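sequence first, then the predicted structure:
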Amino acid sequence: MTITQHLQELYGLPTFAFPDEEEKEALPEPGSVAWSLGVDAYGEGGKWVDLFARFLDTVDTTRVRALVVGAWEESYDTDSSHIVTALLDARERLPELRALFLGDLVMEEAEISWICQSDVTGLLTGFPALEEFGVRGGQGLLLSPVRHERLRALTVETGGLALQVVQAIGTSELPALEHLDLWLGTTEYGAGAGPADLEPYLTCAGMPKLRHLALRNSEIQDAVAAAMATAPVVARLEVLDLSMGTLGDEGAQALLAGQSLTHLTALDLHHHYIGEELQQRLREALEPAGVRLDLDSGDAEPDEDDEDGTSYRYVEISE
């Protein structure tokens, strides 16, 4: 599976693509939409920073609440550092900004693991009023541990998440965070975290309000499930998401043998490799308690090597 559709909303607001200079489209009220700014990904149009400058001069940005950064020129070869700089330089002109997503690119613009990111720490420290922050693409992505008082939702979508970023998020102090969504990915595309590196996520000590935890799209999904089966943090969660990865019978058995999950509102395991018997056991254990259980296997079909019959599993989104 690949990402084929741009974000439709952010911060509960519908996205609106800021138009090209030639277009004479009427603009919405500044605070009524999530403004999406993107240029031609192959460098055939203008530069993103020029589009952003025109946005600042055209829209009353003191009322803008949500901003989506779409494609920038040659994002598969040029990192996002100039965008981070431009946003930080304009922070005084964005006093009401509460949500920011960096890298809303679809497959035709750049595969997720081709998107060249950069150090995004400054976007969190530079916008202390942010409540939602998301980033897509793991190549070159850097983040230092931070303390952010108001962030409620953090999303990092990658085909391979570097160990340094996993460690930084796990040791950050995010007292208001309620929703954490990490796509761990595969080593082929830069994933660096092993089971032992997920220890901070067993308690999420720096995230006391966390209610939705997603550790997904991982080639070590069985190990992630085994860790979550006894993790203290699960007792205070409403949603546990272990989807999009290579979860199989081993991980399912660990979840069934571990702590009770009947307090959850939802357990998302979609795109999995769990056998029918264990799927049924999961249903019998959770659905009578009202847990919304997603066991849609989607296109998760193991491939077998022609020579030795070895079975290979794949995460949902990698390249």
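Structure's in. What do you need? Residues are numbered from 1 along each chain as shown.

could you use CA atoms for every contact and neighbour count after this?
Will do.

ok, which stretches of the stretch 101-250 of the chain are helices?
Using DSSP state H, counting those that start in this stretch, the helices assigned to the stretch 101-250 of the chain run over residues 121-126, 163-170, 200-203, 221-229, 249-257.

export those as JSON lines, with columns for distance to residue 211.
Rendered in JSON lines, the data for these read as follows (distance: least, C-alpha to C-alpha, whole Å):
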{"stretch": "helix 121-126", "distance to residue 211": "21"}
{"stretch": "helix 163-170", "distance to residue 211": "15"}
{"stretch": "helix 200-203", "distance to residue 211": "12"}
{"stretch": "helix 221-229", "distance to residue 211": "14"}
{"stretch": "helix 249-257", "distance to residue 211": "18"}
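
redo these as a markdown table? Include distance to residue 155 and mean neighbour count.
Formatted as a markdown table, the helices of the stretch 101-250 of the chain follow (distance: least, C-alpha to C-alpha, whole Å; neighbours: other C-alpha atoms under 10 Å):
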| stretch | distance to residue 155 | mean neighbour count |
| --- | --- | --- |
| helix 121-126 | 13 | 16 |
| helix 163-170 | 11 | 20 |
| helix 200-203 | 15 | 19 |
| helix 221-229 | 18 | 23 |
| helix 249-257 | 24 | 19 |
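
tell me which of the ones you listed lies nearest to residue 39.
helix 121-126 (20.9 Å; C-alpha to C-alpha).

contacts for that closest one, please.
With C-alpha atoms under 8 Å, 6 or more residues apart in numbering as the contact definition, helix 121-126 has outside contacts at 84, 87-88, 91, 130, 142-144, 146, 148.

of the residues you listed, which is the most crowded?
Sorting the contacts of helix 121-126 by how many neighbours each has (other C-alpha atoms under 10 Å) puts residue 130 first, at 24 neighbours.

now for the nearest residue to that one once chain neighbours are set aside, how many residues are close by?
Closest residue to residue 130 apart from its sequence neighbours, by C-alpha to C-alpha, 6 or more residues apart in numbering: residue 98 at 4.2 Å. Other residues near residue 98 come to 21 when the count uses other C-alpha under 10 Å.

alright, now check it against this:
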Amino acid sequence: MSVRHVEQFYGLPVRTFPPYAHPEELPDPDAVAWRFQCGPYATDEDVEVCWRRFTESVELEKVRAVILGQPWYDADGGGGERFLTELAYRLTALEAVFLGDLEEDEAMVSWIGQSDLGPFLAAFPGLRELHVRGGQGLAFPVTGHEGLRVLRVESGGLPPEAAEQIAAAELPALERLELWLGDEDYGGGTTVAQLAPLLAGTGKQNLRHLGVQNSPLQDEFAAAFATAPVVERLASLSLSMGTLSDTGAEALLGGRPLTHLKELDLSHHFLSHAMMLRIWTQLEPTGVRVNLIGRQEAEDYSDVDYMADDADGRYIAVAE
């Protein structure tokens, strides 16, 4: 699975800021999501010039959405959000931010550096939507945030400590949460126990969509969701992109009823045809939209030393 530049964000068309455009040629500040992308060979001076022209030619008090790509974020590290944090006193209408909008030919998702997002979140209490691509160096050390409604973290290896911090944070307004947990070889390895507050529904009373995705422990998470209190309040659940097998699906179907869901996303899975039919038969007639697209074929690698930890050949959708 590949990741691409977003073309729309926060319901707005994306406009890459042209560093040499005249102010009268620019759209209204609140009509687009502003993307900053200078390419792989941009110097620090190029970045400073681009950002300075933006601050001088756009009415920052009206900007609603910002996307930071390369080189604000790349394989050399993150921290680009400091450009926003330093201007928080002017970016008073900012509601949505995407940190690390890079494609694969710019940096593999597991290489994209992030940082401690505590100061950034504290500077923008009115932030409603935050997307993060890449997990290397990511930290989310906040006790809570009153305004955040959407949080999406795309990673081939989300640091378990960051996942644990997100699970424990008080986010009372949060409606959508997606976590791509990733593989231990790329910095991931989050366990069910580390997401215990999230599974219990603690501190996220308005959560309606939850995605615990892209995990090599997908069977264990499916079994945990079978009895997780948070499921009762959800409208949609995603256990996609991981290594889900019949074992996990059996546990999920045998747990709390799922018939109240509008959607169950299990795409990129390793289910047998018989189990797929059982899921459809059990849930589709009740009105649940079930996504089983992307059936993967597991192979037996048990005789290959370097695949010893994945002897049945199952794999997640996004790792490196």
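Cool, got the structure. Here the structure is a predicted model, which means the values were calculated and not measured.

TM-score for the pair, please.
Once the chains are laid over each other, their TM-score by TM-score structural alignment, normalised by the length of structure 1 reads 0.93; 315 aligned residues with a C-alpha RMSD of 2.0 Å.

can you tell which of the helices of the stretch 101-250 of structure 1 is closest to residue 241 of structure 1?
Nearest of the helices of the stretch 101-250 of structure 1 (C-alpha to C-alpha): helix 221-229, 9.7 Å.

who does that closest one touch, helix- and strand-wise?
helix 249-257 (3 or more C-alpha pairs under 8 Å, 6 or more residues apart in numbering; DSSP states H and E).

try 10 Å
When contacts are defined as 3 or more C-alpha pairs under 10 Å, 6 or more residues apart in numbering; DSSP states H and E, helix 221-229 of structure 1 sits against helix 200-203, strand 212-218, helix 249-257.

make CSV out of these and add distance to residue 23 of structure 1.
Shown next, in CSV, are these (distance: least, C-alpha to C-alpha, whole Å):
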stretch, distance to residue 23 of structure 1
helix 200-203, 47
strand 212-218, 39
helix 249-257, 52
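
can you say which of the ones you listed is nearest to residue 314 of structure 1?
In terms of C-alpha to C-alpha, the element of those nearest to residue 314 of structure 1 is strand 212-218, at 8.7 Å.

so where in structure 2 does the closest one end up aligned?
Aligned using TM-score structural alignment, strand 212-218 of structure 1 spans residues 209-215 in structure 2.

check stretch 277-294 of structure 1 too.
Stretch 277-294 of structure 1 maps onto residues 274-291 of structure 2, going by TM-score structural alignment.

run through who's touching the matching stretch.
Residues from elsewhere that reach stretch 274-291 of structure 2 (C-alpha atoms under 10 Å, 6 or more residues apart in numbering): 235-238, 240, 245-247, 249-250, 252-253, 257-273, 292, 295.

so how far is the match of strand 212-218 of structure 1 off the chain centroid?
Mean-position distance between stretch 209-215 of structure 2 and its chain equals 9 Å (C-alpha atoms, centre = their mean, to the nearest Å).

one more: stretch 206-222 of structure 2?
That offset, for stretch 206-222 of structure 2, works out to 12 Å (C-alpha atoms, centre = their mean).

what does stretch 61-70 of structure 1 give?
Centroid separation for stretch 61-70 of structure 1 versus its chain: 19 Å, with C-alpha atoms, centre = their mean.

same question for stretch 46-57 of structure 1.
Its chain's C-alpha centre and that of stretch 46-57 of structure 1 lie 26 Å apart, by C-alpha atoms, centre = their mean.

over to stretch 9-19 of structure 1?
Taking mean C-alpha positions (C-alpha atoms, centre = their mean), stretch 9-19 of structure 1 and its chain are 18 Å apart.

which residues touch it?
With contact meaning C-alpha under 10 Å, 6+ apart, stretch 9-19 of structure 1 is reached by 6-8, 25-28, 31-38, 51-52, 54-55, 59, 65-68, 70, 98-101, 131-134, 153.

tell me which residues of that stretch come out buried.
By 16 or more other C-alpha atoms under 10 Å, the buried positions in stretch 9-19 of structure 1 come out as 9-11, 13-16, 18-19.

how big is the offset of the longest helix anywhere in structure 2 relative to structure 1?
Ranked by residue count and defined by DSSP state H, the top helix of structure 2 is helix 44-57. In the superposition with structure 1, the average deviation recorded for helix 44-57 of structure 2 is 2.8 Å (mean C-alpha distance after the TM-score superposition for structure 1).

which residues touch that helix?
17-24, 26, 29, 34, 36-39, 43, 60, 70-72, 83, 87, 90.

just the buried residues of the residues you listed.
Buried among the contacts of helix 44-57 of structure 2 (16+ other C-alpha under 10 Å): 17-19, 29, 34, 36-38, 60, 70-72, 90.

strands along the stretch 51-200 of structure 1, start to end?
66-69, 99-102, 132-136, 153-157, 179-185 (DSSP state E, counting those that start in this stretch).

related to what we said a few turns ago, map the residue nearest to residue 130 of structure 1 across to structure 2 for me.
Residue 98 of structure 1 maps onto residue 95 in structure 2, by TM-score structural alignment.

swap in residue 260 of structure 1?
Checking TM-score structural alignment: residue 260 of structure 1 goes with residue 257.

what is the neighbour count of its match?
Residue 257 of structure 2 has 14 nearby residues by other C-alpha under 10 Å.

quick one: contacts for it?
Neighbour list for residue 257 of structure 2: 226-227, 231-232, 283 [criterion: C-alpha under 10 Å, 6+ apart].

which of these ranks first by neighbour count?
Neighbour-wise, the contacts of residue 257 of structure 2 (other C-alpha under 10 Å) top out at residue 231, 24 neighbours.

check the gap between the aligned partner of residue 123 of structure 2 in structure 1 and residue 81 of structure 1 for me.
Under the alignment (TM-score structural alignment), residue 123 of structure 2 pairs with residue 126 of structure 1. With distances taken as C-alpha to C-alpha, to the nearest Å, residue 126 of structure 1 is found 14 Å from residue 81 of structure 1.

out of the contacts of stretch 274-291 of structure 2, which are inside strands?
236-238, 263-265 (DSSP state E).

can you lay out these as TSV showing distance to residue 175 of structure 2 and neighbour count?
Listed next are these as TSV, based on distance: C-alpha to C-alpha, whole Å; neighbours: other C-alpha atoms under 10 Å:
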residue	distance to residue 175 of structure 2	neighbour count
236	11	22
237	12	24
238	14	21
263	15	21
264	16	22
265	17	18
